[in-house]
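Asks: only geometry, no sequence info:
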């Protein structure tokens, strides 16, 4: 060690540590992300910087009223999937990714409420409580089904009806008594949210005008300009009248200079823009702050700042002591207006920044935000399963059938909330199918999600036969997938759920291998893989498979979707080949299949007893061999089925194994017209159903079903 280094180390050891109060004051002035990194210094610092006292101190010290920070969520010409931040005199910086919303554009709808911001995703994409300082995001309970929509298809070719709550508005508030944030939803019909202490009055709120939080109250602007108030502590309602002389011209309710602010004036015009402040809250007295005369502005500023949406963001004092109001526009521009002189000052335009130029919109894409270290709250699942009673009932109900659980969801709100969580649904699909006999259903009408239990179908005596349907007979973690003519579908037969998958090309001929369904266990999500010759914008593109796919349904086993390779279109191979798609890495690979030749007969791929299998037909001998993959490129013949004595119903060319009965080891065989159990020990075959001889190559479609509550693309 160098002498100078040793001397420095000794001096550091002898240095007197800073007093705790001084250390608090220094760290409280750092940005939230810097404080988060500082928590990793030591356990002592972690405890200090996570305490409620320090979180409150940081919120006061790290936010300067004279230098507001803005959250920007526009989709500019240089859009790169990020939300940005900016403050006067600084550069635009990337703040956090915006990938937490599945669809639509993000629009911050509230000013910061003790550090948190409520963000709405347009196109019914849901609502999220966000801490921009830390990047933490919490979706509201109905974000996957916003506005309580109930999707019911009126007809196969008809439009989807959307009966939902028309009068709805969200607000984010804070209860000083409990030290908790609250999201309050005002709507026209009771919902499964916890009701407030007092029933809301009859009012016509608007989703486009969220509530404003101030002085312990949320303020909802109604369509008649009346203001409904909600006390976040007592959970009671009140009302306020708009300013005297109000004209119904695009009213805006916000907070300005710690007062409730009411503005009106057509934004995309040269009309005067009126700004009022509620100075006396108890008396409901509004004082006019200013009337902005845009006609008096210079032509350049007037044209540049004309927008479909204008709203005040805050008030501050300039360097010369003049009071100014900061405004934001629908095109992500920021400007200030001197209250006394009516002079506009352009503070920010996205052109020339990493955002790029932005189109104008009726929704404001920006808001003020604060440095804040607090959490965004607990998820719905965390709140529900915090109860030991709920956990106990979950452990009981997860073993029951999907229909029984669905009926029990009507017992009470607590059970319904528990059963609707992803945690319970994922647990149920595993436990409800353990050590159970496979459930077999028949596709009656794939267009409307109509399926029948096998016994009921046999008793009905009227077979449902299709010539233009392909359905993967084996389930993938509670769901099945198939195609009917030009369209594809995902279904949960035990719940009668069927969701059609949109396509840009309705003239594509039926191709059995065009869609596969897998499951990514790392993220607990299903993955659809669709093979198309045209690019579709709503699908994420990956590199195409290295071999042409055969015209037969794929299968899913242990994280991969498998297809047979079409031998007539690919390179010559002495044995059959298989294409595998890894649902976690989005990558294809080619595997060697068993020593079977396509020249001998039809080859199909399937899953039996949790393993990848290939059924090889020998049409000359009317024999069906079932090979099982034991390791990569290692295959063993598990079953050798001779079908000669079961002619003419069972030809090896049209016979497909569906399952192996876990109790007696019999193999269920399907020809599309006959269904029978083959006993590999006794070499016998028992036909349990036959449909006769139909016309036009029609057949019936039995499918294996999991007990499952899954409806991944929305309720049917």
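Replies: Now that the structure is in, tell me what you want to look at. Worth saying up front: this structure is predicted, and the values here are computed from it rather than measured.
Asks: okay, CA-based contacts and neighbour counts for the rest of this
Replies: Will do.
Asks: Was I right to think residue 292 contacts residue 273?
Replies: Yes. Look at residue 292 against residue 273 with Cα atoms under 8 Å: they come within range, at 5.0 Å.
Asks: Of the two, give the one with the bigger neighbour count.
Replies: residue 292 (23 against 18; other Cα atoms under 10 Å).
Asks: now the more buried one: how far from residue 314?
Replies: Distance, residue 292 to residue 314, by Cα to Cα, to the nearest Å: 15 Å.
Asks: again with residue 632
Replies: Using Cα to Cα, residue 632 is found at 64 Å from residue 314.
Asks: try this one next to it:
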């Protein structure tokens, strides 16, 4: 019924081409525009259009205590060095949504979901005591269930682990966004191979292997589900450590690899073997600690 009017269809065609923050502001102009913008059909059209037009990921800054976003800017006299808080975010947005984990200097940790393009932020789990060992890099991820059309956060928590024997007890939980605010336990995923991190690039599953002796990383790609091929080698030099570096995104043409070096976000260029830093991780802005956060245009605001 919302799109039965030719005028509303025309408004929809214009509005869906605008950035998410502009659309959110214009939704308050009148009831008709509000109805169009809040419809599932419009949100899907807006997301698909901007997903197709965005090749490079946009980076914003997040203050994780209060969920405040800032535009990316270089370090200046108003910024101070980072503290001991660790924040681990998902590698790429899913329809504009990003999940992450945060631990403060007291050892208290929590998980959150956000949409930086419209300033949306919400904790999605209770606080945990960091001393129990439940916090670790990459403990939370975000997927999408095409059958139910719901976004699905996945949370991994160690109940027990032994680094010497590589024995552990790991619990896995999922949550259906817009349906439930409770975590539901599911079967635990299999143990990964030692020193390998699974990742995704251009829809293909990849494995990242660290070469400690050369301080380098190899990205292997499973082509057509059959053969493993060495796609890229990242040579970090003396300034960065392969143990602390994580590939986050890969250019479709293979011209660059987006990295989290543990200290900074950076672009690595395989052809020239050079690395260009974008911003430090855990920096302070006007007294507030902020972290880099991926952003893609989207109007989705779950819960």
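Replies: Received, thanks. Everything quoted here is computed from the prediction, not taken from an experiment.
Asks: quick one: what's aligned to residue 434 of the first structure in the second structure?
Replies: When the second structure is aligned by TM-score structural alignment, residue 434 of the first structure is paired with residue 52.
Asks: Disregarding residues adjacent in the polypeptide, which is nearest to residue 381 of the first structure?
Replies: residue 421 (6.3 Å; Cα to Cα, 6 or more residues apart in numbering).
Asks: Oh, that last question was meant for residue 153 of the second structure, not what I typed.
Replies: With Cα to Cα, 6+ apart, the residue lying closest to residue 153 of the second structure is residue 142, at 4.4 Å.
Asks: Over to residue 640 of the first structure?
Replies: Using Cα to Cα, 6+ apart and skipping residues adjacent in sequence, the residue nearest residue 640 of the first structure is residue 625, 4.7 Å away.
Asks: Now do the same for that neighbour: its match in the second structure.
Replies: Aligned by TM-score structural alignment, residue 625 of the first structure pairs with residue 218 of the second structure.
Asks: and its match, that's in a strand?
Replies: Yes. Counting by DSSP: H, G, I helix; E, B strand; the rest coil, residue 218 of the second structure is located in a strand.
Asks: burial measure for residue 285 of the second structure, as a count.
Replies: Around residue 285 of the second structure there are 21 residues (other Cα under 10 Å).
Asks: what about the nearest residue to it once chain neighbours are set aside, neighbour count?
Replies: Using Cα to Cα, 6+ apart and skipping the chain neighbours, the partner closest in space to residue 285 of the second structure is residue 79 (4.8 Å). Counted by other Cα under 10 Å, the residues lying close to residue 79 of the second structure total 16.
Asks: cool, and residue 297 of the second structure?
Replies: Neighbour count of residue 297 of the second structure, defined by other Cα under 10 Å: 27.
Asks: Name the SS class of the match of residue 434 of the first structure, please.
Replies: At residue 52 of the second structure, secondary structure determined by three-state DSSP is helix.
Asks: same check, this time on the one 3 residues further on
Replies: Recorded secondary structure, residue 55 of the second structure: coil (three-state DSSP).
Asks: Next, count neighbours for the residue lying closest to it once chain neighbours are set aside.
Replies: In space, and not counting its chain neighbours, residue 55 of the second structure is closest to residue 251: 7.8 Å by Cα to Cα, 6+ apart. Neighbours of residue 251 of the second structure under the rule other Cα under 10 Å: 15.
Asks: now the one 3 residues further on
Replies: Residues contacting residue 254 of the second structure under the criterion other Cα under 10 Å number 12.
Asks: any idea how far the residue lying closest to it once chain neighbours are set aside is from residue 263 of the second structure?
Replies: Closest residue to residue 254 of the second structure apart from its sequence neighbours, by Cα to Cα, 6+ apart: residue 270 at 7.9 Å. Separation of residue 270 of the second structure from residue 263 of the second structure (Cα to Cα): 20 Å.
Asks: Next, name the residue at the spatial heart of the second structure.
Replies: residue 90 (2.9 Å; Cα atoms, centre = their mean).
Asks: which position in the first structure aligns with that residue?
Replies: Matched by TM-score structural alignment, residue 90 of the second structure corresponds to residue 472 in the first structure.
Asks: Its match contacts residue 484, doesn't it?
Replies: No. Counting by Cα under 8 Å, residue 472 of the first structure stays clear of residue 484, with 11.5 Å between them.
Asks: Secondary structure class of residue 506 of the first structure, three-state.
Replies: Secondary structure of residue 506 of the first structure, per three-state DSSP, is coil.
Asks: Show me the contact partners of stretch 270-287 of the second structure.
Replies: 73-75, 78-83, 85-87, 232-235, 254-257, 262-269, 289-292 (Cα atoms under 8 Å, 6 or more residues apart in numbering).
Asks: Check stretch 152-168 of the second structure too.
Replies: Residues outside stretch 152-168 of the second structure that contact it (Cα under 8 Å, 6+ apart) are 99, 133-135, 139-145, 169-177.
Asks: Stretch 58-65 of the second structure too?
Replies: Defining contact as Cα under 8 Å, 6+ apart, one finds that stretch 58-65 of the second structure is touched by 68-72, 102, 116, 288-296.
Asks: how does it look with 10 Å?
Replies: Residues from elsewhere that reach stretch 58-65 of the second structure (Cα atoms under 10 Å, 6 or more residues apart in numbering): 68-73, 87, 100-104, 110-112, 114, 116-117, 119, 121-123, 265, 278-279, 281-285, 288-297.
Asks: In that stretch, which of the residues would be classed as buried?
Replies: For stretch 58-65 of the second structure, a neighbour-count test (16 or more other Cα atoms under 10 Å) marks 59-64 as buried.
Asks: Could you do stretch 275-291 of the second structure as well?
Replies: Going by neighbour count (16+ other Cα under 10 Å), the buried part of stretch 275-291 of the second structure is 275, 278-285, 288-291.
Asks: Quick check: end-to-end length of stretch 516-531 of the first structure?
Replies: Start and end residues of stretch 516-531 of the first structure are separated by 9 Å (Cα to Cα).
Asks: With the second structure overlaid, how far apart is the helix or strand where residue 529 of the first structure lies on average?
Replies: In this assignment (DSSP states H and E), residue 529 of the first structure forms part of strand 525-530. Compared with the second structure after fitting, strand 525-530 of the first structure has a mean deviation of 1.7 Å; criterion: mean Cα distance after the TM-score superposition for the first structure.
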